[in-house]
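Enquirer: Sequence first, then the predicted structure:
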Amino acid sequence: MDDKNEQLQQEAARLALKVKPTEEEASEAPAKSQGGSKILRGLAKGIFCLMLSLLMIHVIKPMYYQYIDASAAQEMTDGQKQEAMGLPLKMTKPPRGKKSTWSREELRWMAFMDIKLDELKACVNKRNETGALEYNKMARDYNERCGEYYYNESDLKAVRLEVEQYRDQIKQKTREEVQAKGWDKPDKK
């Protein structure tokens, strides 16, 4: 029986040596685990930076540009807005409610606004309160100015032909404006 106990003790000691790491292996073990955690920390930092940059690109930057565009548009004169549309035609906003004979510049504004308001009506989402209010404000202003006026028929025909050349451009710029201001999407509730 002593032989068996002795054999079992020797076998246990041999197995313990296999399981028990040597001093060199013991000092390498923490280094290996630290190397793995360094990789994980580096990967986590990379993912964090990627998420932060995506947030900047897709959320913060568009909000900033929308704010800048809106504040710049409020400060623009009618001539500057016309230049932003890229139209070479000179236009002037006519006065409200006066029964006067309009110049070609005032008739151009009216023809331009006819096209713009039609496109706005088609593009603005009816469930977007801000867009609908702005459309109504522009339509009301147009109606107050264009309700009663006099014009030379030859001037009106010439102006309509001039502005008609730029119909697609006016529509495209109007769609871009609606999208930039977010009027093409319903309000978030």
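Expert: Looks like it came in fine.
Enquirer: contacts and neighbour counts: CA atoms only from here.
Expert: Fine.
Enquirer: Tell me which residues of stretch 64-84 come out buried.
Expert: By neighbour count, with 16 or more other Cα atoms under 10 Å as the criterion, the buried positions of stretch 64-84 are Gln82.
Enquirer: Which of the helices or strands spans the residue positioned nearest the centre of the chain?
Expert: Geometric centre of the chain, nearest residue: Pro62, 4.0 Å, by Cα atoms, centre = their mean. Assigned by DSSP states H and E, Pro62 belongs to helix 61-75.
Enquirer: What separation is there between Gln179 and Gly131?
Expert: Distance, Gln179 to Gly131, by Cα to Cα, to the nearest Å: 10 Å.
Enquirer: try it against this one:
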Amino acid sequence: MKMADSQRIQAPRDTVWAALNDPEVLRQSIPGCQELVKSSDTDMEAKVQLKIGPVKATFNGKVRLEDLNPPESYRIAGEGSGGVAGFAKGGATVRLEADGEDATILHYDVDAQIGGKIAQLGARLIDSTAKRLAGEFFTTFGNVVAPQTDQAGGEEDSAEPEEAKKGWFGGLLKGKKDGAAEGEG
């Protein structure tokens, strides 16, 4: 299975690089990750519980960081075993591109092989699950690295008018009320 994509993260490249090397940030970001322990600067061990279709398994794996070129790129190589559910092994090349001073584009290319019971589920289910898990990882990773301003605002938010606090949902409701008023007559 091969997959490539990119994600814009609202944080400087050095901040994103540091987060990609922080086991706690990675643990929070990896869907189903129960444990992530860094055993050296380039080696980690992980325990991840995943559900792929009808198969639910806990994978124990090892991850190694290779071809380090801080703060621009590295390769993640890993393998994990889920017992009777099967195994997964592969890698990802991660490249960071500065997007101005305050943002970073994270590019990734993944190549993975799977075997055992999970391999029998079918390529379409596995591909869609892999894309969903990658999406969850990068959404969570982006929120951990660069929290949204409305979540990190603190006391400043309390000074905003009540309508502004409702955000897009308040605007949606306002639009429906305005539309209903225009349609009446």
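Expert: Nice, thanks for sending it over. Everything numeric here is computed off the predicted structure, so don't read it as measured data.
Enquirer: Quantitatively, what TM-score do the chains reach?
Expert: The TM-score (TM-score structural alignment, normalised by the length of the second structure) is 0.26; 93 aligned residues with a Cα RMSD of 5.9 Å.
Enquirer: What about the closest residue to Gly170 of the second structure other than its chain neighbours, how many residues nearby?
Expert: Leaving aside its chain neighbours, Gly170 of the second structure sits nearest to Glu163 (6.4 Å; criterion: Cα to Cα, 6 or more residues apart in numbering). Counted with other Cα atoms under 10 Å, the neighbours of Glu163 of the second structure add up to 12.
Enquirer: What strand or helix carries Glu163 of the second structure?
Expert: If you go by DSSP H and E, Glu163 of the second structure is part of helix 162-165.
Enquirer: And that helix, how far out from the chain middle?
Expert: Counting by Cα atoms, centre = their mean, to the nearest Å, helix 162-165 of the second structure is centred 30 Å from the centre of its parent chain.
Enquirer: For it, enumerate the helices and strands it packs against.
Expert: Using 3 or more Cα pairs under 8 Å, 6 or more residues apart in numbering; DSSP states H and E, no helix or strand is in contact with helix 162-165 of the second structure.
Enquirer: returning to what we had before: Glu177 of the first structure versus the residue nearest to the centre of the first structure, what's the distance?
Expert: With distances taken as Cα to Cα, Pro62 of the first structure is found 14 Å from Glu177 of the first structure.
Enquirer: From Arg95 of the second structure, how far out is Asp178 of the second structure?
Expert: According to Cα to Cα, Asp178 of the second structure stands 46 Å off from Arg95 of the second structure.
Enquirer: Off-centre distance for the strand or helix carrying Lys81 of the first structure?
Expert: Assigned by DSSP H and E, Lys81 of the first structure belongs to helix 78-85. Here the centre of helix 78-85 of the first structure is set off from its chain's centre by 22 Å, with Cα atoms, centre = their mean.
Enquirer: now do stretch 73-81 of the first structure
Expert: Computed by Cα atoms, centre = their mean, the chain-centroid distance of stretch 73-81 of the first structure equals 21 Å.
Enquirer: can you give me the end-to-end distance of that stretch?
Expert: Distance between the two ends of stretch 73-81 of the first structure: 8 Å, counting by Cα to Cα.
Enquirer: so which strand or helix has Ala12 of the first structure?
Expert: Using DSSP H and E, Ala12 of the first structure maps to helix 2-19.
Enquirer: Which other helices and strands does that helix contact?
Expert: Where contact means 3+ Cα pairs under 8 Å, 6+ apart, helix 2-19 of the first structure is not packed against any helix or strand.
Enquirer: so how far is it from its chain's centroid?
Expert: 74 Å.
Enquirer: now the helix or strand that comes right after it and helix 61-75, what's the angle there?
Expert: Counting by DSSP H and E, the next helix or strand C-terminal to helix 2-19 of the first structure is helix 23-55. Taking axes from the mean of the first three to the mean of the last three Cα atoms, to 10 degrees, one finds helix 23-55 of the first structure and helix 61-75 inclined to each other by 20 degrees.
Enquirer: Now do the buried residues in helix 23-55 of the first structure.
Expert: Quick answer for helix 23-55 of the first structure: no buried residues (16+ other Cα under 10 Å).
Enquirer: any chance you could map the strands in the second structure?
Expert: Applying DSSP state E to the second structure gives strands spanning 2-9, 33-38, 43-52, 55-69, 73-81, 87-98, 104-115.
Enquirer: Same list (those) but as TSV, adding distance to Val25 of the second structure and mean neighbour count.
Expert: Below are these laid out as TSV (distance: least, Cα to Cα, whole Å; neighbours: other Cα atoms under 10 Å):
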stretch	distance to Val25 of the second structure	mean neighbour count
strand 2-9	14	15
strand 33-38	10	17
strand 43-52	13	17
strand 55-69	15	16
strand 73-81	16	20
strand 87-98	16	19
strand 104-115	16	17
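Enquirer: Specify the stretch among the ones you listed that is closest to Thr149 of the second structure.
Expert: Among the strands of the second structure, the nearest to Thr149 of the second structure by Cα to Cα is strand 2-9 (13.4 Å).
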